[in-house]
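S.K.: just to be clear, the model below is a prediction. Sequence and coordinates:
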Amino acid sequence: MRIRRAGDRGLLIETDAPHRLNAAVRAAGLPGVVDVVPGERTVLVTTAGDPGRLAGLLPGLPLPDDDAGDAAPVEIPVVYDGADLAEVAELAGLTVGEVVALHGGADYTVAYLGFSPGFGYLTGLPERLHVPRRESPRTAVPAGSVAIAGPYAAVYPSRSPGGWRLLGRSDLPLWDVARTPPSLLQPGTRVRFVEAGP
């Protein structure tokens, strides 16, 4: 764990387990903590108090093994008819059915949120499905598109540009401003993709 100052009131912590450190900081009730924001390999902690004092407390925090506890995974129904499904199969040296089985058979964890509100970067994608992003991003990816890129899986919560490879689509709303919190997925949430009918 490497801790660096980030402005007057922040600490940027480099870690191999950002979603677990996020859960540990939130659960510890450390004095003065204002916000905790996990990223791919970092966690930003802002404080109303003394950042130096807080930095001394962080290395001793025990990290949970599973910050989702006994919570059941969020099940995301997927119709596997994505525009890039056949291309992913070709890149991976698999059949379309094998891609669907691998993607739907894995257990995922939300590592962090980013890119757009409610966009969860999910770890746990089988290595056979680690394919690169598209060379040319689409200008508009429909909300609910289930996609993969590199080591991550995701669902686009809203219509946006994007370069991930589309495997299918889901009707499950991931972002809803009337919900508290608005994002269905949070760092540490476990996720399963479940094949649905057309």
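M.R.: Ah, there it is.

S.K.: can we go C-alpha only for contacts and neighbour counts from here?
M.R.: OK.

S.K.: next, count neighbours for the closest residue to D8 other than its chain neighbours.
M.R.: The shortest distance from D8 to any non-neighbouring residue, by Cα to Cα, 6 or more residues apart in numbering, is to P51 (7.9 Å). Counted with other Cα atoms under 10 Å, the neighbours of P51 add up to 21.

S.K.: let's bring in a second model and compare:
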Amino acid sequence: MRFLPCGDQGLLVEVGSLEEALGLYRSLEREPPPGVTDLVPAARTVLLRLAPGADPARVEQDVRGRDPVSAGREPGPPVRVPVHYDGEDLDEVAELTGLSAAEVVRLHTGCEWTVAFGGFAPGFAYLTGGPRALRVPRRTESRTRVPAGAVGLAGEFSGVYPRSSPGGWRLIGRTELAMWREDRDPPALLRPGARVRFEEVGRS
């Protein structure tokens, strides 16, 4: 682990992999060190926000004693996301992977995904844990508008667009579930560490 100060009240922890970052986040969320007020995971880092007066050295000592690999899985049932698999890029994803469209859907729904971290827009979750066969590159040109609820693939990740926005992920379907609602506590449906299962409800 590498520790870097981040502003006046932050400590950035760098680790070696996405799996370690997610494991460390789970461990810290379950038992946060004294003085830590918030956690922000990313692909290979976890940002710790500290309360005024917190001792960064003591927090670092606590974090160094964690074993991210043995942090375990998020308890409780997975979040189920119903998807109409009629995305604009479904056939292209099938061609890129050497699969049929039906096989793409079967693989996407046949595993349990995990929210690694959020980003890009409020409510957008980067989901990991999918099969290697579904790893496809982003589009060479981003769309100027991707509708809210679009389900896409990019690299090792899957994700759901929480609102209409530009985007370069390959779209394989859509869901009517709201990823972000300000009247919900918490507003984001998919939070880091949560487990997710996609379910097919229709496909053209």
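M.R.: Yep, it's here. Just so you know, these numbers come straight off a predicted model, no measurement behind them.

S.K.: picking that back up, for the residue nearest to D8 of structure 1, what are its contacts?
M.R.: 5, 8-11 (Cα atoms under 8 Å, 6 or more residues apart in numbering).

S.K.: tell me how far the residue nearest the centre of structure 2 lies from R132 of structure 2.
M.R.: Nearest to the centroid of the C-alpha atoms of structure 2, with distances taken as Cα atoms, centre = their mean, sits Y126, at 2.5 Å. Per Cα to Cα, to the nearest Å, Y126 of structure 2 is found 16 Å from R132 of structure 2.

S.K.: how about V81 of structure 2?
M.R.: For V81 of structure 2 relative to R132 of structure 2 (Cα to Cα), the value is 21 Å.

S.K.: more crowded one of the two?
M.R.: V81 (18 against 11).

S.K.: map the more buried one across to structure 1 for me.
M.R.: Under the alignment by TM-score structural alignment, V81 of structure 2 pairs with I76 in structure 1.

S.K.: shouldn't that match be in contact with V191?
M.R.: Yes: if you go by Cα atoms under 8 Å, I76 of structure 1 and V191 touch, sitting 7.3 Å apart.

S.K.: okay, strands next: where are they in structure 1?
M.R.: Ranges of strands in structure 1, per DSSP state E, are 2-6, 10-14, 33-38, 42-47, 74-78, 108-113, 120-123, 138-141, 145-149, 152-155, 160-162, 165-169, 190-195.

S.K.: would a markdown table of those with distance to P62 of structure 1 be doable?
M.R.: Output for the strands of structure 1, formatted as a markdown table (distance: least, Cα to Cα, whole Å):
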| stretch | distance to P62 of structure 1 |
| --- | --- |
| strand 2-6 | 16 |
| strand 10-14 | 15 |
| strand 33-38 | 16 |
| strand 42-47 | 15 |
| strand 74-78 | 26 |
| strand 108-113 | 18 |
| strand 120-123 | 22 |
| strand 138-141 | 40 |
| strand 145-149 | 31 |
| strand 152-155 | 26 |
| strand 160-162 | 37 |
| strand 165-169 | 37 |
| strand 190-195 | 20 |
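
S.K.: out of the ones you listed, the one nearest E87 of structure 1 is which?
M.R.: strand 165-169 (8.6 Å; Cα to Cα).

S.K.: residues in structure 2 aligned with that closest one?
M.R.: With TM-score structural alignment as the criterion, strand 165-169 of structure 1 aligns to 170-174.

S.K.: the matching stretch vs structure 1, average offset?
M.R.: Once fitted to structure 1, stretch 170-174 of structure 2 is off its aligned match by 0.3 Å on average (mean Cα distance after the TM-score superposition for structure 1).
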